[in-house]
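Peer 1: Dropping a prediction and its sequence here:
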Amino acid sequence: MNQINDFLSVIDGFIGGSQWFVFLLLGTGLFFTIYLKFPQFRYLRHSLRIVRGKFDKEGDEGDTSHFQALTTALSGTVGTGNIAGVALAIHLGGPAALFWMLVTAAVGMTTKFVEVTLSHKYREKAEDGSIAGGPMYYMRKRLNIQLKNKKVINTGKWLGAIFAVATILSSFGTGNLPQINSIANSMFETFGLNHILTGAVLSVFLAMVILGGIKRIAKVTSRLVPIMAVVYFIGAIAVIAYNYDNIIPSISAIIGDVFTGSAAAGGFLGGSIAFAFNRGVNRGLFSNEAGQGSAPIAHAAARAHEPVSEGLVALLEPFIDTIIICTLTGLVILSSGVWSEKIENQFQSVDMIVLKGNYSETNETEKQQLADFLLEREDLPLFTGTLNVSDGEIQNQPTILHARSVAEDVKVWMNDEPYSGTIELADGNLTPGQNVTLSGKSLMHSAPLTTVAFTRSWFGEYGKYIVSIGLLMFAFSTAISWSYYGGRAVTYLFGIKGVIYYRIIYVIGFFLASFTDTTIVWTLSGITIALMTIPNLIGILSLHKEMKSEVKLFWQEWHEHFPGKNSGGL
C-alpha cells in the first residue's frame, strides 16, 4: 500500500498537487470574473428567481427542473469535501488553508457559470431520448482547428474523448471511492460497524437508485440535499456557539496566517504559506468542483430554452457548498480546538513514519527539524531494523510520526490483544506481512477529525451522530450523482448500451473502497480531478468571446421578460 501511495503521490505532485495547476484553476476564474465584470456578485439574486421557475417558458426541453438540476449537482459536490476535505486541508496547511478554499469558491462561482452555460448550449439527445450534455459536447463541436486551406483538424473530438475518459476515472476517484471510504470510516468510528458490512448494504441501495436513471436520481437528491443541509447546519452552529470564545481567534487565524504561514500549535508542527495555499485551493476544488466540468453534465438535463439561465443557477453551487457549508465545518474544527489536539486513534500505515533516533517537541531546534521534514524542506534519517515489543510497549522506541505529528502513548496490537515479540521496519515503514496494528495519541484528519469536533458542544458524544448521519447522506448522494456523470461520459464514448456495464463496475468499486486505505483514496482523487479539469479549463478559455456574446443575448431577453426590472446585464 505504501508503494502504491508513493507512486500515486508522485503523479499527483506533477499535476493536481503542483503549483501550475493551482494557478491555472484560479487564473481561469479570475480571468472570467474580470472579463464578465464580477457576475458572481452582480447576478446572484437573479439566480434565485430562475431557480424558482420565474424565467421558464412552456415547452422548455429537458429531463429535470432547475431546482432538481441544482440539487443533483449540489449532491455531487456536497460530500466528503465539506466534512473530510476541510479537515484534511486544515490538517495539512493550518487555518490559512480555509481562507484559500473560500477564495477558490468565490472565483469558482464564475468558472461554474461559464462551464455550465457553454455545456448547456451544446447538449444533445441520447439514443433513448434523454438529454446528454457536458464539456465533451462543446469540445467536439467548437474546439476544432481550421487551417488556412480550410481543412479542419478534429482536435475537439479528441479533447472531448480525453475529457470523457477522465470523467469516468474521476467518477471513481471523486464520487465513488472517497465517498464510501469516508462513510465506512465514520460508521466504524461512531457505531463500531464493520467496514465491509457498511459497504455491502450501501452498495445495494446505490444500485437500486442509479439503475433508475436521471429522473430517479433527481427525485432522490432533491429530497436528500435540503434535509441533510438542515441537519448539518444545526449541529455545526451548536459547536460554534458552545465554543463562542474561540470564534474571533479562529477567524483571526484564518486571515492572519495567510501571509505568514500557520505557526506551531499543540501537536500541529506548523504549515508554510505555499502548503496552505496549495492544499486550500486543491481541497476547495474537490469540494465545489468549479472548473472540473462535472456539474455541467447534471445541468445539461435541466428544462431551459437558453443556456445562460442555467449557468446562473450554477452560480449558487460554490456559494452554498463552500462559502456556507465549508466555512461552517472549518469554524467547527478551529473553534473546538481539535485540529491541533492529539487524540487517541488507530494508526494508518500510510500516515505513519518511524525516524531513526529521538526528537523532542520541547526542544525548539528538534521541533523545527520535524516541521521542516513534514514540509519537505529537510530529510531526516528513517529507521530500518527490528524493534522489540513487550505487552504492547515498544522497547527503546524511536520517534514515531503519525498524521504529521509526534505520536504519544504508542501501543502495538495483534488480534485486539497487546502484542509481545518483534516488528520489522524498512525505511521508516512496517515491512509487509506483519499482522499488527499500532495505536496511540496523534493528530487526526479527514472525517474522523470532524467527527471528534462535533462532540465539543452541548450534544456531547451525540454530536458525532450528526456527522455520521450527515456524512452518510452527503457522501451517498454524491456517489449517486457521479454515477450519472460517468454514465453520460460512457454514453458519449460508447453509446447508451455501455452504461449498464459501467454501473455494475461502479457499484463493485463502491463496495471495495469501503475497506481501502483512506490516504490512497484521497491521493487518487487529486489525480482524477486534474485529468478532468485541465482540458475543460482550456476549452472554456478558448470560447471566452462566445460566452460574453451569450450573456449579452440573455440580458436582452431578460429585459423583455421582466420589463422595468433591473437587468443587471452588461
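Peer 2: In hand now; what should we look at?
Peer 1: going forward, measure contacts and count neighbours with C-alpha atoms only.
Peer 2: Fine.
Peer 1: tell me the secondary structure for the spatially most central residue of the chain?
Peer 2: The chain has residue 286 as the residue nearest its centroid, 2.8 Å off, counting by Cα atoms, centre = their mean. Residue 286 carries the three-state label helix when classified by DSSP: H, G, I helix; E, B strand; the rest coil.
Peer 1: Chain neighbours aside, what residue packs nearest to it?
Peer 2: In this structure, residue 286 finds its nearest non-sequential neighbour in residue 81, 5.9 Å apart by Cα to Cα, 6 or more residues apart in numbering.
Peer 1: Put this next to the first one:
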Amino acid sequence: MEATSAFLDIVSDWLWNEIMLVLLMGTGLFLTVGLGLLPIRKLGYGFRMLWVGRKHARKGEGEISPFAALMTSLSATIGTGNIAGVGTALHLGGPGAIFWMWITALVGMATKYAEAVLAVRYREVDARNMHVGGPMYYIKNGLGQRWRWLGGAFAVFAVVAAFGIGNTVQSNSVADAMDQAVGLPFWVTGLVMAALVFTVILGGIRRIAGVAEALVPLMGVIYIIGALAILGANYTEVPAGIARIFNDALSGTAATGGFAGAGIMMAVQWGVARGLFSNEAGLGSAPMAHAAARTDDPVRQGVVGMLGTFIDTIVVCTMTALVILTTGAWESGETGAALTTQAFSQGLPGPGDAVVAFGLIIFAFSTTLTWAFYGERCLEFLAGVRGLMVFRVVWVIALMVGAVASLDLVWQIANVTMALMAIPNLIALLLLSPVVFRISHRYFAK
C-alpha cells in the first residue's frame, strides 16, 4: 500500500505540476486568442443571455433551462476549491498566487465557452429521449468514429474520478464537519447523506438541476454577504490587500508571521493549480451539464457556460482571498479550509465559523449530486442506459463508505484520474477549435 501511495504521489505531482498546467493554460490561451478575446468582450452579453435566454430556450431542445445548467455545473465547482483551495494557494504561494488564479480564470473562460459550444453542437438523444453530451460525444461526433476510443478513455477516467472527488471525498468532508459542529457520528452522516442523494438522483437531471437552482444561489449569496460584511468592517485594509496581490505576483512574498515566504514560481504554480482545481476549466465535466440545456444555438449556451469560471474564481475565490488577507489570518501558518475558517471567525465572530461550515456541507452535498450525473453520462456512453440504476445504488453505498473511511489513497487516485480525463478533452478542444471559431464568428456577425 505504501509503495502504491508513493507511486501515485509521483504520477500526480508530475501530471499536475508540469504537463497539465501547460496544457490547460496553453489551450485556454490559444482559444482566447483564436476567439479574439470573445469571452472577455462578451461577458455582459453572457449575463444578459442567462436572464433573458428563457425566450430562446422555449424554441430550443433540451431538458433544463440555461440557468439551471449553469447552476448544475457550478454546484460541482463552488465549494472545496473556493474555501480550501484559496487557503492552500495563499499558504504555499503567498498573495501573488491569487493574481495567477485570476489569469487562469480569464483564459479558462474561453475553455469553458468552447466546451459548452461543442457539447450542444454535438449532443445526441438517447434511448430515454434525453439529450446527452460532453467530451465523449463531441470526440465521437466531431472527430469521427476512429476517435471513439479517446472518448471512451475520457469516460473511464471520469467515472473513476467521480467516485473520488465527487463522492467519497465529499461525504467524508461533510461527516467531519458534522462531527466537529454537533458531534454527529460519521456513519450517521453517511447514512443520511446517502438517503438524500438517492432521493434526488432518482429524478435524473431535472431533479438534480432543480436542487442546484435552489441551493447554489442561496449558499453563494450567504457566503458572499458574509465576506462583504467582513470586508466592509476592514475596508481600510482592502486596497492594501489588492495591491499586495499584484506586487507579490511579480516579486514573490517575504516570510512574515507564520508564513514561510514564497518566490514568483511558487505563486505561479499554486495560483494556476488551485485556480484550475476550483473552476475545472478544461477538465471536461461542465459540458455534460450544458449539453442538457434548452437552447436553440450552441453559442448562446457557450456564453452562459463561460460565466461559471468568472463566478467561481473571479468573484467567489477573490472574496475568500480578500477576507483572508484583510483579517491578517494568512500569516497564521494555517492552510486550506482551516485558514478560511479562521479568517471568517476573526472577521465575523460567532456566525463566521457557521458560514464556512454550512457552506462546505451544502456545496459538498450539491457536488455529489452533479458528479453522480456526470458519472451516469459517462457510464451510459460506455455501456448504454441499462446499468444506470445499479450505478445509482453503488453511488450511495460509496457515499456511506466514504463517510467513515480513510481516503488518502482515494484522493491520490482522484488527482491522477482528473488529470487523465482532462487530456482527451483538451485534445478534442484543440482539434475542434476551427468549428468553435467558425460558428462563433458567424453567430456574432449576425
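Peer 2: Alright, I've got the coordinates. This one's a predicted model, so the numbers in the text were calculated from it and none came from an experiment.
Peer 1: separation between residue 429 of structure 2 and residue 157 of structure 2?
Peer 2: 17 Å (Cα to Cα, to the nearest Å).
Peer 1: against structure 2, where does stretch 265-280 of structure 1 fall?
Peer 2: Per TM-score structural alignment, the counterpart of stretch 265-280 of structure 1 in structure 2 is residues 256-271.
Peer 1: hmm, back to that, OK, contacts around the residue nearest to the centre of structure 1?
Peer 2: Residue 286 of structure 1 makes contact with 77, 81, 85, 174, 526, 529 under the criterion Cα atoms under 8 Å, 6 or more residues apart in numbering.
Peer 1: Can you tell me what the fourth one aligns to in structure 2?
Peer 2: With the correspondence set by TM-score structural alignment, residue 174 of structure 1 lines up against residue 165 in structure 2.
Peer 1: got it, and residue 545 of structure 1?
Peer 2: By TM-score structural alignment, residue 545 of structure 1 lines up with residue 434.
Peer 1: Next, count neighbours for its match.
Peer 2: When neighbours are defined as other Cα atoms under 10 Å, residue 434 of structure 2 has 14 of them.
Peer 1: For it, pull up the helix or strand it's in.
Peer 2: Assessed by DSSP states H and E, residue 434 of structure 2 sits inside helix 433-445.
Peer 1: What's the separation between the alignment partner in structure 2 of residue 208 of structure 1 and residue 270 of structure 2?
Peer 2: In structure 2, the residue equivalent to residue 208 of structure 1 is residue 199, according to TM-score structural alignment. When distance is defined by Cα to Cα, residue 199 of structure 2 is 38 Å away from residue 270 of structure 2.
Peer 1: Look at the two and report which has more neighbours.
Peer 2: residue 270 (26 against 13).
Peer 1: So that one is in contact with residue 97, correct?
Peer 2: Yes - contact status for residue 270 of structure 2 versus residue 97: in contact at 6.1 Å, counting by Cα atoms under 8 Å.
Peer 1: end-to-end on stretch 168-183 of structure 1?
Peer 2: With Cα to Cα, one end of stretch 168-183 of structure 1 sits 22 Å from the other.
Peer 1: So for it, what gets flagged as buried?
Peer 2: Under the neighbour-count criterion of 16 or more other Cα atoms under 10 Å, stretch 168-183 of structure 1 has 168-183 buried.
Peer 1: which helices and strands does the one helix or strand residue 7 of structure 2 maps to pack with?
Peer 2: Taking DSSP H and E as the definition, one finds residue 7 of structure 2 inside helix 2-14. Under the contact criterion of 3 or more Cα pairs under 8 Å, 6 or more residues apart in numbering; DSSP states H and E, helix 2-14 of structure 2 touches helix 408-431.
Peer 1: Residue 124 of structure 2: what's it in contact with?
Peer 2: Contacts of residue 124 of structure 2 by Cα under 8 Å, 6+ apart are 131-133, 137.
Peer 1: Could you measure from the equivalent of residue 390 of structure 2 over in structure 1 over to residue 491 of structure 1?
Peer 2: Aligned counterpart of residue 390 of structure 2 in structure 1: residue 501 (TM-score structural alignment). Residue 501 of structure 1 is 11 Å from residue 491 of structure 1, where distance means Cα to Cα.
Peer 1: what does residue 131 of structure 1 give?
Peer 2: Taken as Cα to Cα, the span from residue 131 of structure 1 to residue 491 of structure 1 is 11 Å.
Peer 1: higher neighbour count, the two?
Peer 2: Neighbour comparison, residue 131 of structure 1 and residue 491: the larger count goes to residue 131, with 23 against 19 (by other Cα under 10 Å).
Peer 1: Now the more buried one. Nearest residue, chain neighbours left out?
Peer 2: residue 125 (4.6 Å).
Peer 1: quick one: that neighbour and residue 63 touch, right?
Peer 2: No - between residue 125 of structure 1 and residue 63 there is no contact under Cα under 8 Å: 10.6 Å.
Peer 1: So for these two, which residue has more residues nearby?
Peer 2: For the pair residue 125 of structure 1 and residue 63, the greater number of neighbours falls to residue 63 (21 against 12), based on other Cα under 10 Å.
Peer 1: My guess is that one contacts residue 303. True?
Peer 2: Yes - counting by Cα under 8 Å, residue 63 of structure 1 does reach residue 303; the two are 6.4 Å apart.
Peer 1: which residues do residue 125 and residue 63 of structure 1 both contact?
Peer 2: residue 131.
Peer 1: Please tell me how far the match of residue 390 of structure 2 sits from residue 508 of structure 1.
Peer 2: Counting by Cα to Cα, the gap from residue 501 of structure 1 to residue 508 of structure 1 is 11 Å.
Peer 1: ok, these two, which is more surrounded?
Peer 2: residue 508 (16 against 11).
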